[in-house]
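Novice: Kindly generate the corresponding structure for this input.
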Amino acid sequence: MAYYKSKGIFDTFFENRSSLIIQYSNGDISKKEFLESNFDFVQEMNIKPFSRIDSFEKGMYNYQYFNVLAKYYTMLAKDIRKSGKHDDYYIYYKNMGNHYYHEKDRATLQLLKHLEFKNVEAYFIKVESKYLRDKLYEIVLLDYKEAIFHSKSRWLLKILREEGVFIEGKKESLIDHYINEKY
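Specialist: You can find the predicted model right below:
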């Protein structure tokens, strides 16, 4: 009798994530479709964030979970704002997006602490958006594929500097096209 190991949640998660990144990079899907597909996938997985980060995989999942929700609700808020209607919904979704961005930054810090800030680089990135200029920075986990995070958080920036992983000056983002594409 043959036994087969079923796919674990992290295998499924990382395969889907890589597949969507490839589809976006190839131009098969737009940034909006990329964000919507990520949101749908996280909802389908129905796995809440992990309370304890004791592996890269758990930390990456938590970051992605909160990042997906933050971007999705921010996108909904922008769509409502453009329509010129339903200011209450705009405020609600904008607040939801901001809440999840904060949770994403907390998840980032948990992962960085787990990794003891080893082989981590962070720096401000060049952006087309005036709103994000001198605010958005990139955090790269050098030992892992596709482990590129972004934040505007001042408190997280302070910690990155204290840990000696923040490089002053601006660089082009490793995913510049994605960062600068509007949705």
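Novice: Could you use CA atoms for every contact and neighbour count after this?
Specialist: Will do.
Novice: Now the residue most central in space within the chain: which helix or strand?
Specialist: Closest residue to the average C-alpha location of the chain: residue 67 at 4.0 Å, with Cα atoms, centre = their mean. Here residue 67, judged by DSSP states H and E, is contained in helix 56-83.
Novice: What are the buried residues along that helix?
Specialist: 57-77, 80-81 (16 or more other Cα atoms under 10 Å).
Novice: where along this protein do the helices fall?
Specialist: 9-25, 31-45, 56-83, 87-114, 154-162, 176-180 (DSSP state H).
Novice: Same list (the ones you listed) but as TSV, adding distance to residue 126.
Specialist: Shown next, in TSV, are these (distance: least, Cα to Cα, whole Å):
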stretch	distance to residue 126
helix 9-25	19
helix 31-45	19
helix 56-83	20
helix 87-114	20
helix 154-162	16
helix 176-180	8
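Novice: Please identify the most buried of those.
Specialist: helix 56-83 (a mean of 20; mean count of other Cα atoms under 10 Å).
Novice: okay, the angle between that helix and helix 9-25?
Specialist: 40 degrees (axes from the mean of the first three to the mean of the last three Cα atoms, to 10 degrees).
Novice: Direction-wise, compare helix 56-83 with helix 87-114 and give the angle.
Specialist: Using the same axes, to 10 degrees, helix 56-83 lies at 160 degrees relative to helix 87-114.
Novice: structure for this one too, so we can compare:
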Amino acid sequence: MAYFKKENVFDKFFNHRDSLIIQYKNGDISKSEYIMMNVDFMEKMNIRPFKKIDSFEKGIYNYQYYNMLAKYYYMEAQQIKKNDEHQKYFQSFLDEGYHYYKLKDKSTLKLLKFLKFKNVESYFIKVNSDRLQGKLFEINLMDYEKAILHSKSYRILDMLRAEGVFIEGVKKSLIDDYVNVKY
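Specialist: Modelled structure (predicted):
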């Protein structure tokens, strides 16, 4: 008789995430669809971010949770602006997106501290956006597949430099085909 290990919440999360990454890379879904499908899935899972980051999985889940919500609200704000809807709705969605970006950065910092900045490499990345030029940096968690984070946080940047894992200069993102596509 064969025994099958029951898929835990992290298995479900990572399998779904990997599936969406493959679909995006194959051109089957757009960046906005990727974002929406991630948000929908996390809502269906009904798992809120973890207060304590004591594993890589919890840290990545929190990062993804906040990052996808931030992108979702920013995307919605841009749609409101494009549709020439009332300014207060645009600003409300934009503020919500910024709020989630701040929470994403807090989660990033907690994850980096949990990992003790070991096997981490970070650098500024080439971006098409003038607004992000010289501000957006990539954090590659080299011990983990598909664990590439991004931030603009000066606090995180200062800590990466203090830990000696930030490489000065500008490099092409490991996921350039995602980072430099508008949604």
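Novice: so the residue nearest to the centre of structure 1 sits right up against residue 99, yeah?
Specialist: No: using Cα atoms under 8 Å, residue 67 of structure 1 is not in contact with residue 99; the gap is 10.4 Å.
Novice: anything in contact with each of the two?
Specialist: By Cα atoms under 8 Å, 6 or more residues apart in numbering, residue 67 of structure 1 and residue 99 have no common neighbours.
Novice: Skip the chain neighbours and tell me the closest residue to residue 92 of structure 2.
Specialist: residue 77 (7.9 Å; Cα to Cα, 6 or more residues apart in numbering).
Novice: okay but that neighbour is in contact with residue 88, surely?
Specialist: No: counting by Cα under 8 Å, residue 77 of structure 2 does not reach residue 88; the two are 10.1 Å apart.
Novice: Now do the same contact list for the nearest residue to residue 139 of structure 2 once chain neighbours are set aside.
Specialist: Nearest-residue entry for residue 139 of structure 2: residue 122, 4.4 Å, with adjacent residues in sequence omitted and distances by Cα to Cα, 6+ apart. The contact partners of residue 122 of structure 2, taken as Cα under 8 Å, 6+ apart, are 137-140, 160, 165-167.
Novice: please redo it, this time with the cut-off set to 7 Å
Specialist: By Cα atoms under 7 Å, 6 or more residues apart in numbering, the contact set of residue 122 of structure 2 is 137-140, 165-167.
Novice: next one: residue 140 of structure 1
Specialist: Here residue 140 of structure 1 is in contact with 120-122, 147-149 (Cα under 7 Å, 6+ apart).
Novice: The residue lying closest to it once chain neighbours are set aside - how many residues pack around it?
Specialist: Among residues not flanking residue 140 of structure 1 along the chain, residue 148 sits closest, at 4.7 Å (Cα to Cα, 6+ apart). Residue 148 of structure 1 has 17 neighbours, counted by other Cα atoms under 10 Å.
Novice: distance of the counterpart of residue 148 of structure 1 in structure 2 from residue 106 of structure 2?
Specialist: Counting by TM-score structural alignment, residue 148 of structure 1 lines up with residue 148 in structure 2. When distance is defined by Cα to Cα, to the nearest Å, residue 148 of structure 2 is 16 Å away from residue 106 of structure 2.
Novice: now do residue 128 of structure 2
Specialist: Taking Cα to Cα, one finds residue 128 of structure 2 at 26 Å from residue 106 of structure 2.
Novice: And residue 61 of structure 2, by the same measure?
Specialist: 13 Å.
Novice: same deal with residue 166 of structure 2?
Specialist: For residue 166 of structure 2, the distance to residue 106 of structure 2 - Cα to Cα - is 18 Å.
Novice: Go ahead and confirm the residue nearest to residue 140 of structure 1 touches residue 139.
Specialist: Yes: taking Cα atoms under 7 Å as the definition, residue 148 of structure 1 is a contact partner of residue 139 at 5.8 Å.
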